[in-house]
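Q: 3D model of this:
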Amino acid sequence: MNGLPSVAIVIPSWNGVAHLPDCLDSIEELDYPRDRIEVVVVDNGSTDGSSALIEESYPQVHVVALDENRGFAEACNEGARRATSECVALLNNDMRVEPGWLRGLVAGYEPDAGYVCVAGVILDWDGERIDFAGGWVNFHAAAGNEHFHAPLNEALIEDGRDLPFACGGSMLIAQDVFLELGGFDPAYFAFYEDVDLGWRLWLAGYKVRLSGASRCFHRHHSTGASIPSDRQMLLLERNALWTLIKNVDDENLAPLVASALFLVVMRGVLASPSPRFDAVAEVVADLPQLLERRSDVQRRRKRSDTEIFELFGRPFAPLLETEPYVEASVAVRTLFGLDRLFTRQRATRVLVVGSGDSARLPEMARFLSDLSDVAVLAPGRSADVLEELLTESDLVLVGATTPHARTIAEKTAGLLVVDLADGTDVECPELRQRADVLLSPEDGLQALRDLVREPWRRRRGTAEVPVPEDLQQLLRHRRERRAANRPAGRFARAMSRAIPTRFEDSVRRLVGRSRLTA
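A: Next up is the predicted model:
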């Protein structure tokens, strides 16, 4: 790309008079040529004097005044339509940006290589915690931010990595591509419109990446908090279903939508009365228009679902952590054979088996704890505890001289990594044969990050995820309940009886028991 592109910074705003000065003042300090920037505030029918404030204090800002609150999605679209620049940078009104924010986004913009959309890093207002540094999507199109609200740690920010979507609060996109694809789906109003756009970009042959150098600061949900909680839940549930129905191909549509609907109902049952049922009703009522929008999305398809699913990161992340819901998630996933669709899952549960003579394992455990959920098993713990942790972990890290070598070789379900950093070799032939990865003394912590991010690249044998995330949580629930000697509730027992034989067989095979106990 020759030279810096012109950029329209589009800021949707509804009653944002308390936030706009910080936002617009920070834009004035941008390290970017002034003649390459236009600033557009789309006022969503505000009644707090926002437009008057801008006209009086920021005359260089172009205000697009809408007669009513049309939602985040349509406000962004209207701003993009009014813009005259090559690129559109979307920014929430409750943000302030670093001087290098825009240059950072532009540095990742590489349309000739397909990267027409770039996400920026979003921190909390004090710059101490992460709001967005990457995202994940699960199989029913719900999404989340990786490391959300974790303390700022530069090791968690991977500049240039591919993302399934860019957060709409801080992103850059080619204006012509944004408008060609229809922008954000205005029917969404708010929530998940950026997930849907990211999916459509990838389907249409484009790419999305993260710019680690682009930083802004967010008063999290200060605007979103104005939406009543029941309405927020309806939008989240409905928009996830819309995203799924629009974007997956014909072969995968029925099993994924059926699975998603089962789980919406399950969440509703567990939290009744619930606007989740209203979300399903709105999806059904909107089906004719939704299928028209789906037809437009599918017409632009240049990538298969398999290619898109590989970006999800945590396809089996359950939205509720209660045991009945996790049981339902596992049962539905197994019933519809979703394991064949989603074969790539980042390591979400890591077990580090301690060894008294290893100096590097504790350091590795600390490093991994920023990337994943880590359990550390001290030497001398019972074999039963070790076996249960081995079956519920999708990455197991051990020292070469661990006294539990044979048990680990036999019972590990996930990726098995053996650390040779102390210069020792693997003495147990079963452990050496079973190990997927041998870490040499020269392998640094970056090698561990790669294993957590993409364990499938080193996994041998089955192509399926060995321990899906929902199964990890279910096994943990049952282990903790047995340890506390708590009986299963009536609902959990009923769910256990309803779980298909195929599911029970797979869990028995992992756990090594002849019968599952509720």
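Q: hey, let's count contacts and neighbours off CA atoms from now on
A: Fine.
Q: if I look at the closest residue to Asp31 other than its chain neighbours, how far off is Glu323?
A: Spatial nearest neighbour of Asp31, excluding adjacent residues (Cα to Cα, 6 or more residues apart in numbering): Pro99 at 5.2 Å. According to Cα to Cα, to the nearest Å, Pro99 stands 47 Å off from Glu323.
Q: second chain to compare with the first, below:
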Amino acid sequence: MKDNTTKRISVVILNWNGAKLLEEFLPSVITYTPAEIAEIVVADNGSTDNSLEILKDKFPTVRIIPFTTNYGFAEGYNQALNHIDSEYTVLLNSDVEVTSGWLDALITVLDSDNSIACAQPKIRSQRNKEYFEYAGAAGGYLDIYGYPFCRGRVLHIIEKDQGQYDTTTDILWATGACLFVRTQTYKDVGGLDAQFFAHQEEVDMCWRLRCRGYRLVCIPQSIVYHVGGATLNMESPQKTFLNFRNNLLMLYKNLPEDKIRHVMRVRFWLDYIAATKFLLSGHPKNAKAVYDARKEFFSLKNSYLSIRKENLKKTILKKIPELMQQSLILQFYLKGKKTYHQLVD
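A: Modelled structure (predicted):
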């Protein structure tokens, strides 16, 4: 029998044809999520596998929000949160293994400071548990040209977790793999950008929140393990297209007037260098995806003008400490700075 009483926390897992992932990872979520304060919700994006049957048969305590279509990651969560009334929501990927007490430190920190809108735990690789996980590690940042990096992961270099990032710290973005957010704040700021469909939508939303004066933090006392790349292959041209297009849209939406022209000029060259690298390494479809991403960005740009104006109008924090005012590519390849500590030093 499901308890329909509103809990303080809703752990919302977005699923699309992920029956095997649900069977593997949902048991840890159920085991380590205290039912007295939290509900577990699976929002199903129109799956055509046996996900719904498995949920009903094997996980009867889980609340199901069924959709008849695949809304994608961004709009899928927006639609799901229309059904959520809890004070806090956790956006949790279906390929995340949680651990004992994983919610305790997160809720304690957000309860203690209303200026904190979002938080994430420390995220390690589920397949190589001594190392950080690519998508979130110990909290995310951006360089001036929109390149994301983390405490524990800079470009393709992933560090072993040796406690070097065990301090709670302010970050620019919390990973969508496990994002703890104030539900009403999520709704007030407009949620995730549905146009993004998937990839970097949480970075965009977090940047928006930070501009409006909210804080975001990584709380490493909470630990989860993420598989990563479970729904889209790392070398997928579609993933390349979404990453490049969405990153350009994010820059256009959030950069101040005194930065945007310079940044977009430099990105022109950086993007085509990336496309050339794809081509020379035998990935012509990925090279074309970069070109297509830039083409679609320019076709969408005018429709984002009003959104950009709104973001700039609502910006409170003019200078964001977590936005590195240097080129990550330059620091990494020319100066040999391969870790977060080296970058900030």
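Q: TM-score them against each other, please.
A: Scored against TM-score structural alignment, normalised by the length of structure 2, the superposed chains reach a TM-score of 0.86; 324 aligned residues with a Cα RMSD of 2.4 Å.
Q: which one of Pro99 and Glu323 of structure 1 has more residues nearby?
A: Set Pro99 of structure 1 next to Glu323 and count neighbours by other Cα atoms under 10 Å: Glu323 wins out with 21 against 18.
Q: check contacts around that one.
A: Glu323 of structure 1 sits next to 474, 477, 492 when contact means Cα atoms under 8 Å, 6 or more residues apart in numbering.
Q: how would you label the last one: helix, strand or coil?
A: Applying DSSP: H, G, I helix; E, B strand; the rest coil to Ala492 of structure 1 yields a three-state assignment of helix.
Q: surely it meets Ala328?
A: No: shown here, Ala492 of structure 1 and Ala328 do not form a contact pair, counting by Cα atoms under 8 Å, at 9.5 Å.
Q: more neighbours, those two?
A: Each of Ala492 of structure 1 and Ala328 has its neighbours counted (other Cα under 10 Å); Ala328 has more, 24 against 18.
Q: check which helix or strand the more buried one maps to.
A: helix 323-335 (DSSP states H and E).
Q: Gln221 of structure 2 too?
A: Assigned by DSSP H and E, Gln221 of structure 2 belongs to strand 215-226.
Q: so that strand corresponds to what in structure 1?
A: Counting by TM-score structural alignment, strand 215-226 of structure 2 pairs with residues 207-218 of structure 1.
Q: that stretch vs structure 2, average distance?
A: Superposed on structure 2, stretch 207-218 of structure 1 shows a mean distance of 0.9 Å to its aligned residues (mean Cα distance after the TM-score superposition for structure 1).
Q: residues contacting the aligned partner of Asn254 of structure 2 in structure 1?
A: Under the alignment (TM-score structural alignment), Asn254 of structure 2 pairs with Asn247 in structure 1. Contact analysis of Asn247 of structure 1 by Cα under 8 Å, 6+ apart lists 196, 199-200, 203, 294, 297-298.
Q: quick one on the thing from earlier: wait, a strand at the residue nearest to Asp31 of structure 1?
A: No: Pro99 of structure 1: not assigned to a strand; according to three-state DSSP it is coil.
Q: that one touches Leu30, doesn't it?
A: Yes: here Pro99 of structure 1 reaches Leu30: they are 4.1 Å apart, a contact under Cα under 8 Å.
Q: nearest spatial neighbour of the counterpart of Asn138 of structure 1 in structure 2, chain-adjacent residues omitted?
A: By TM-score structural alignment, Asn138 of structure 1 lines up with Asp143 in structure 2. Nearest residue to Asp143 of structure 2, sequence neighbours excluded (Cα to Cα, 6+ apart): Met324, at 4.5 Å.
Q: and that neighbour, how many neighbours?
A: Residues near Met324 of structure 2, counting by other Cα under 10 Å: 17.
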